[in-house]
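Student: next one to model:
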Amino acid sequence: MPEILVPENVRDKVLRELYRQVDALDWEEIPLRVRTTYYTRWVEDHAIGGSLADYMTAEGMRVWLKDVPLKEYARAVENFGPYSRYVAKFLTPPSDFIPSLLGAEWSVQARSIGEKPMHCVATNGSIERYVCWGRARNFRDLTWAALNEAVDSVQRPMVIVYVSDEIPINPKRAARFRSIAEHCGIDLDFTRRHWNTAPTVVL
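Tutor: Reported below is the predicted structural model:
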């Protein structure tokens, strides 16, 4: 969806207020069916919908909220992309969780971080591996990305499934994921990521 045609100062004010409210939630863990109530709330919010009322209809606002800023939010909290400047908190970067899973000798190769899904090249100085990460609901996309990489790589790619709240991944679901990963010839691990209030990596 194209960006809305509003003055830049109005757009920035709306985005900062929207992300301020979204930052107070664990948005990515909220079920899709529940998110609809928040779209309605934000359309009716004076600082968000009220500021956009001169530029689009209520339905247009819902579509824009869903397809632009909230679609970008998952990347923004990775400190990735132009919308990252609107969020006040960031998930711990791969430079934190990759060494803890692969070993202290492993690090993220400079400028290798990308998206769709979030991924990077990890190296221990002599070996390079493709690593991608996401939430449990994105496991299918993560697996497909890793399989595509595996076709052209001599090293097994790695998928990391993470959570950012206190609810662990269901053990049966985790076991199923492990079986699928093993069948596909890719490595899989799980981690819990925390929130930082300031950027910790420059992309």
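
Student: could you use CA atoms for every contact and neighbour count after this?
Tutor: Fine.

Student: from Pro7, how far off is the residue located most distally from the centre of the chain?
Tutor: Going by CA atoms, centre = their mean, the residue of the chain most distant from its centre is Asp54, 31.3 Å out. In this structure, Asp54 and Pro7 are 11 Å apart, going by CA to CA, to the nearest Å.

Student: also Cys132?
Tutor: 37 Å.

Student: how about Gly185?
Tutor: With distances taken as CA to CA, Gly185 is found 50 Å from Pro7.

Student: who's more crowded, the two?
Tutor: The neighbour comparison of Gly185 against Pro7 (other CA atoms under 10 Å) goes to Gly185, with 15 against 9.

Student: now do the contacts for the residue lying closest to the more buried one once chain neighbours are set aside.
Tutor: Ranked by CA to CA, 6 or more residues apart in numbering and with sequence neighbours excluded, the top spatial neighbour of Gly185 is Arg156, at 7.0 Å. Residues near Arg156 by CA atoms under 8 Å, 6 or more residues apart in numbering: 129-130, 150, 185-187.

Student: against which helices or strands is the longest helix seen in the chain packed?
Tutor: Ranked by number of residues, the top helix in the chain under DSSP state H is helix 8-23. Packed against helix 8-23 by the contact rule (3 or more CA pairs under 8 Å, 6 or more residues apart in numbering; DSSP states H and E) you find helix 49-52.

Student: quick one: the helices in this protein?
Tutor: Taking DSSP H as the test, the helices found in the chain are 8-23, 32-44, 49-52, 58-67, 69-76, 94-102, 139-150, 171-184.

Student: do you know how far Lys89 is from Ala198?
Tutor: Applying CA to CA, the value for Lys89 to Ala198 is 6 Å.

Student: pick out whichever of the two has more residues nearby.
Tutor: The neighbour count for Lys89 versus Ala198, taken as other CA under 10 Å, is higher for Lys89 (22 against 13).

Student: mind listing what the more buried one touches?
Tutor: Shown in contact with Lys89 (CA under 8 Å, 6+ apart): 23, 77, 195-199.

Student: tell me the buried residues in stretch 73-89?
Tutor: Neighbour-count burial for stretch 73-89, counted by 16 or more other CA atoms under 10 Å, picks out 73-80, 83-89.

Student: what's the neighbour count on the residue nearest to Trp195 when sequence neighbours are not counted?
Tutor: Leaving aside its sequence neighbours, Trp195 sits nearest to Leu91 (CA to CA, 6+ apart; 4.7 Å). Neighbour count of Leu91, defined by other CA under 10 Å: 20.

Student: one more, for comparison:
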Amino acid sequence: MSRDRTLPAHQLAAVVTALYARADDVGWSTLTPQERTRHYAEWVETPDVGKILAAYMTPEKARTWIKDGPMKEYVNASRGTGRYARFGRHGGTGPTDVAAAALGPAATVVPGSQGVKPPHCLAEDPAGTTSYLAWGEAGNFRNLLWAALRAAVVDGLPAHVVVLEPPGRPTPSADIKTHRAMAQRCDLGLHYLPEVAGRLAGPVPAGDADGGDRDQ
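Tutor: Got it, this is the predicted structure:
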């Protein structure tokens, strides 16, 4: 967001790091919209978030920035991708694991091919065949399916959807049945991968905090 430029790099790093730690503590991915709204209001009042932002914007603008900036990217960042990746988790399930799940343990990710919305990359199998891989949670299956189908139709690539299963949240059997039927109809590969949560990043050095948008 352009408002990122309003905050000095060290302040941005401190606020986003605090937000992601707080989000982890409350189990952000399991919260309802109403519960998330309550936390936005609470965080605007906290010393490690709201007090810092108050020097640069009004409480209402701070709440909007939190919601539409760092927290909108929280899921991507928790998987080490997206604009705020440097503040998220590292060392968990990543593109290499996804490629292995879809194409086998000897598969390699094509350098520079990673992207977001949805998370995706190109990978090569031992025979040298390049495939498109899209991955994410079951709740985003529609977008994963569309991205893979588009790669297959437009780019002529073998394409696969890899559904990540966060710790303690296996995909319901009814959803798997539906996924399989849709993937088969679209002639796409479908795989399920138990996700390993990475380590939450600590404070980012000021020199690295303004590293810019790393989306590809």
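
Student: circling back: of the helices of the first structure, which is nearest Thr191 of the first structure?
Tutor: Closest to Thr191 of the first structure of the helices of the first structure is helix 94-102 (CA to CA; 7.4 Å).

Student: mean deviation (superposed) between the closest one and the second structure, please.
Tutor: On superposition with the second structure, the mean distance recorded for helix 94-102 of the first structure (mean CA distance after the TM-score superposition for the first structure) is 2.5 Å.

Student: what is that helix packed up against?
Tutor: Against helix 94-102 of the first structure (3+ CA pairs under 8 Å, 6+ apart) you get strand 107-108.

Student: by contact count, what packs against the strand it packs on?
Tutor: Looks like strand 107-108 of the first structure contacts helix 94-102, strand 119-123 (3+ CA pairs under 8 Å, 6+ apart).

Student: now mean neighbour count too, for these, in a markdown table please.
Tutor: Listed next are these as a markdown table, based on neighbours: other CA atoms under 10 Å:
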| stretch | mean neighbour count |
| --- | --- |
| helix 94-102 | 16 |
| strand 119-123 | 22 |
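
Student: thinking again about what came up before, residues in contact with the longest helix of the first structure?
Tutor: Outside of helix 8-23 of the first structure, the residues within contact range by CA under 8 Å, 6+ apart are 42, 47-48, 51-52, 69, 86-89.

Student: from the residues you listed, pick the one nearest Phe139 of the first structure.
Tutor: Nearest to Phe139 of the first structure out of the contacts of helix 8-23 of the first structure is Pro69 (CA to CA; 22.8 Å).

Student: how about the contacts made by the closest one?
Tutor: Contact analysis of Pro69 of the first structure by CA under 8 Å, 6+ apart lists 15, 83.

Student: could you do the one 4 residues further on as well?
Tutor: Tyr73 of the first structure is in contact with 83-84, counting by CA under 8 Å, 6+ apart.

Student: quick check, central residue of the second structure?
Tutor: Short answer for the second structure (CA atoms, centre = their mean): Asn76, at 1.6 Å.

Student: tell me how far the closest residue to that one other than its chain neighbours lies from Ile66 of the second structure.
Tutor: The shortest distance from Asn76 of the second structure to any non-neighbouring residue, by CA to CA, 6+ apart, is to Gly82 (5.6 Å). Separation of Gly82 of the second structure from Ile66 of the second structure (CA to CA): 16 Å.

Student: now Ala18 of the second structure
Tutor: Taken as CA to CA, the span from Ala18 of the second structure to Ile66 of the second structure is 11 Å.

Student: cool, and Leu190 of the second structure?
Tutor: As judged by CA to CA, Leu190 of the second structure and Ile66 of the second structure stand 35 Å apart.

Student: and stretch 179-198 of the second structure, which stretch of the first structure?
Tutor: Here stretch 179-198 of the second structure aligns to the first structure at residues 177-196, judged by TM-score structural alignment.

Student: same check on stretch 129-148 of the second structure?
Tutor: Counting by TM-score structural alignment, stretch 129-148 of the second structure falls onto residues 127-146 of the first structure.

Student: so for the matching stretch, first residue to last residue, what's the gap.
Tutor: End to end - CA to CA - stretch 127-146 of the first structure spans 17 Å.

Student: quick revisit: select from the contacts of Lys89 of the first structure the one having the most neighbours.
Tutor: Each of those was scored for neighbours by other CA under 10 Å, and Val77 scores highest at 24 neighbours.

Student: which ones are touching the residue mapped onto the residue nearest to Trp195 of the first structure from the second structure?
Tutor: Aligned counterpart of Leu91 of the first structure in the second structure: Gly92 (TM-score structural alignment). Neighbouring residues of Gly92 of the second structure by CA under 8 Å, 6+ apart: 79, 195-199.

Student: tell me, of these, which are also contacts in the first structure.
Tutor: Using both residues aligned by TM-score structural alignment, their matches' CA atoms under 8 Å, the first structure keeps these contacts from the contacts of Gly92 of the second structure: 79, 195-198.

Student: which one of the residues you listed sits closest to Ile176 of the second structure?
Tutor: Glu195 (16.4 Å).

Student: measure how buried the nearest residue to the closest one once chain neighbours are set aside is and give me the count.
Tutor: The shortest distance from Glu195 of the second structure to any non-neighbouring residue, by CA to CA, 6+ apart, is to Pro166 (4.9 Å). Neighbourhood size, Pro166 of the second structure [other CA under 10 Å]: 18.

Student: Pro166 of the second structure contacts Tyr192, doesn't it?
Tutor: No - using CA atoms under 8 Å, Pro166 of the second structure makes no contact with Tyr192, being 10.8 Å away.

Student: span of stretch 48-56 of the first structure from start to end?
Tutor: End to end - CA to CA - stretch 48-56 of the first structure spans 12 Å.
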